[in-house]
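J.: Show me how the following folds:
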Amino acid sequence: MTATAAFVFPGQGSQFPGMGHELNRLGPQARALALRAEDITGLPVADLMTCAPAATLADPEIAQVLVLVWSLAALDQLRQKGWRPCAVAGHSLGEYTALVACGSLDQDTALSLVACRGRAMAHAARNRPGGMAAIVGLPAQTVQALCTEASTGPDVAVVANWNSPRQLVVAGTVSAMERVIAAATGAGALRARRLAVGGAYHSPLMNEAHARLRDRLGGVPLDVPRIPFVSSVTGRHVTDIDAYRGDLLAQVIAPVRWSDTVRTLTERGVGTYIEAGPGRVLGGLGREMVRAARHLTTWDALHRAAPPEALPGPDTGTHSASTDLEQRTTT
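T.: Model prediction:
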């Protein structure tokens, strides 16, 4: 295993009350970025990051902008400390930060697009209410079958996040979610419970958001990535940036293929994964899938302040991804 490092960026669900205090630790440029985001999005970003309760932060219109700002600030600080990734990827929303990191998108455009994305998804969630549930410890084929069985009449359930071989998230109507949870528990799942999210993201219930974003994304210029970029929509390297535009649009209704994304990065020789953003959900999932690799939070990497090739041996942390998944998902 080589010591090459990839930056991975989290999505919605990694926000938390008081996250502005940590943002301030990233320095004056981070605070300036928050103010810039206020001008572009019309949201009081700094106040929301510092004072908003968890219920307010769960609104996708708010959460997505805050996570993007925090992740962009982390990206800037990691670069200043000398980190240079060999590849980048993002979990759903995190893909917009990855596009900035690989040079395909500028910060201002990313902020504008994510604000639009959050509004579209919030509107769709209000018009077609639904939910999400984490299923841990069942084979993927079993979970897919349970979703099919629960999808009757107007009800729908689909696999929304392929987070790891043992952790999947399903999304759909509330009644379908309850049936999937009950069936998964009966089938021997280690965990099967609803997640505290405001909608059925990455499911057909987001079709309205998909339609609202079509024109907005259609005219956005995307440059060819300067470093390898792996899409969580396909789990593969992006080789045709124009074709990828369709994947980026489909993201709100398509499942997140995070396990495939990590597999692709690992096959490239990635030995260090830096979660450039708030939280440590992706690090927990990474430890589950690639135990031999080193998995660092933003703060871990900033405190080491060294280029990847100078780092010591693999990380041996035992943080459980399951614990985070009970409380959060990323979209």
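
J.: Please make it C-alpha for all contacts and neighbour counts, starting now.
T.: OK.

J.: what ranges do the strands span in the stretch 201-331 of the chain?
T.: Counting by DSSP state E, counting those that start in this stretch, the stretch 201-331 of the chain has strands at residues 229-230, 270-275, 294-297.

J.: In this protein, where's the longest strand?
T.: Assignment by DSSP state E gives strand 157-164 as the longest strand of the chain.

J.: Name the next helix or strand downstream of that strand, please.
T.: strand 167-172 (DSSP states H and E).

J.: ok so, going back, same list (the strands of the stretch 201-331 of the chain) but as TSV, adding distance to residue 207 and mean neighbour count.
T.: Shown next, in TSV, are the strands of the stretch 201-331 of the chain (distance: least, Cα to Cα, whole Å; neighbours: other Cα atoms under 10 Å):
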stretch	distance to residue 207	mean neighbour count
strand 229-230	24	26
strand 270-275	30	26
strand 294-297	34	24
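
J.: Reformat these as CSV; add distance to residue 49.
T.: Formatted as CSV, the strands of the stretch 201-331 of the chain follow (distance: least, Cα to Cα, whole Å):
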stretch, distance to residue 49
strand 229-230, 29
strand 270-275, 19
strand 294-297, 19
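
J.: angle of the longest strand of the chain against strand 167-172?
T.: Strand 157-164 runs at 160 degrees relative to strand 167-172, counting by axes from the mean of the first three to the mean of the last three Cα atoms, to 10 degrees.

J.: Quick check: which helices or strands does strand 157-164 pack against?
T.: Counting contacts by 3 or more Cα pairs under 8 Å, 6 or more residues apart in numbering; DSSP states H and E, strand 157-164 packs against helix 140-150, strand 167-172, helix 174-186, helix 258-267, helix 281-289.

J.: I'd like the structure of this one too, to check against the first:
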Amino acid sequence: MTAEQQGGTALVFPGMGPTRFADMAEFLATNRHARRRLATADEVLGYSVYERYRSAPDDYAEYAQIAFLVACLALADSAERKLGAVPELVTGPSFGQRAAAAYAQSLSFADTVLLTARLARCEEEFFAEEHREAVTHCVVHTPEDVLKEVLAELAERGEWYDISGRIDRGFHLVSLREPVLDWFKGRISDVGGYNMYTMWPPVHAPAFDGLRRKAEAEVFGEITVSDPKLPVVADQDGSVLTDAAGVRRMLLDTFDRPIHWPDIVATLRERGVRRMCVSGPDNLFTRVDSTREHFELVHLVPPRVRGRG
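T.: The predicted model follows:
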């Protein structure tokens, strides 16, 4: 089969999910690409990312985020050799958009590390003062019309909610107040849906426009965004970004615009992509029907993570 018949290749950096230090430690300590990137991150931040990750207080602590970023990019460093092809497009839903911007050389790796660390602190400060009860909850097997009925009931109770992401058919992220989460989960179960997990800090909600403004004012002013060397597919709407302004906008949109994986899938298919290389630990985007139905999937993960399936 020729390369033309095989179609193009896209590189995808996944959103960040809980990943145990024990599963990542050996890869970070022994992989030459990871060691090189960790050394740069340590120099930028002035501390040992590895040592702080070892004792990180939660799955999304600043040090855990940096370690996840390092692992995803280190895996991608050798992807071309393993794939035998150069990716034609790069994308990254949610947290993955930072690694995507770095891989496309729209952000330097040093600036990506600095951006990630400072945004972690920025989010912590913001949610300590505003939207303190907000969480983002993941539901599956819940058709959109059925979800709308449950959300209408929530609105009748005078409660706030935002759609924070559409992942696949019947698969959504919903942001709402934690005090009504148990009621919401109960209603999802009542209508035949399934509750997956709840995230804090919450993400991608239009109500968090204040976080966007805070991040832009306090973090992005010191970060240089350049035109990408490789087209970047925005995770909010699947648009193809080829200039610095577009990438910068995508990075800011993450705070107050929902992600939309089906739009990414549609763009990749329109561009002739047949093979998707996912670089990093993921239990979400590699498992949904829209990914498996349309692409040959290559998933690069640290050995211990692969072993956990």
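
J.: before we move on, back to that, any chance you could list what contacts the longest strand of the first structure?
T.: 143-144, 147-148, 150-151, 168-173, 176-177, 180, 201-203, 254-259, 285, 288-289 (Cα atoms under 8 Å, 6 or more residues apart in numbering).

J.: burial count for residue 197 of the second structure?
T.: 10 (other Cα atoms under 10 Å).

J.: what's the closest of the helices and strands packed on strand 157-164 of the first structure to residue 57 of the first structure?
T.: Among these, helix 281-289 comes nearest to residue 57 of the first structure, with 17.1 Å by Cα to Cα.

J.: Could you point out the helix or strand that follows the longest helix anywhere in the second structure?
T.: Taking DSSP state H as the criterion, the second structure has its longest helix at helix 109-129. Per DSSP H and E, the first helix or strand lying C-terminal to helix 109-129 of the second structure is strand 134-140.

J.: And that next one against the first structure, how far off on average?
T.: Overlaying the first structure shows strand 134-140 of the second structure at a mean distance of 1.7 Å from the equivalent residues (mean Cα distance after the TM-score superposition for the first structure).

J.: Output the residue interval of the first structure matched by that strand.
T.: Using TM-score structural alignment, strand 134-140 of the second structure lines up with residues 130-136 of the first structure.

J.: quick one: that stretch to chain centroid distance?
T.: 16 Å (Cα atoms, centre = their mean, to the nearest Å).

J.: what do you get for stretch 112-128 of the first structure?
T.: Worked out by Cα atoms, centre = their mean, stretch 112-128 of the first structure lies 16 Å from the chain centre.

J.: same question, stretch 176-189 of the first structure
T.: Using Cα atoms, centre = their mean, the offset of stretch 176-189 of the first structure from its chain centre is 25 Å.

J.: what does stretch 271-291 of the second structure give?
T.: Per Cα atoms, centre = their mean, the displacement of stretch 271-291 of the second structure from the mean C-alpha position of its chain is 13 Å.

J.: Burial check on the closest residue to residue 49 of the first structure other than its chain neighbours, number of neighbours?
T.: Among residues not flanking residue 49 of the first structure along the chain, residue 20 sits closest, at 4.3 Å (Cα to Cα, 6 or more residues apart in numbering). Using other Cα under 10 Å, the number of residues around residue 20 of the first structure comes to 24.

J.: OK, contacts around residue 20 of the first structure?
T.: Shown in contact with residue 20 of the first structure (Cα under 8 Å, 6+ apart): 46, 47, 48, 49, 50.

J.: what's next to the helix or strand encompassing the fourth one, contact-wise?
T.: By that I understand residue 49 of the first structure. Using DSSP H and E, residue 49 of the first structure sits within helix 45-51. Here helix 45-51 of the first structure makes contact (Cα under 8 Å, 6+ apart) with 17-21, 31, 34-35, 37-38, 57, 65-66.
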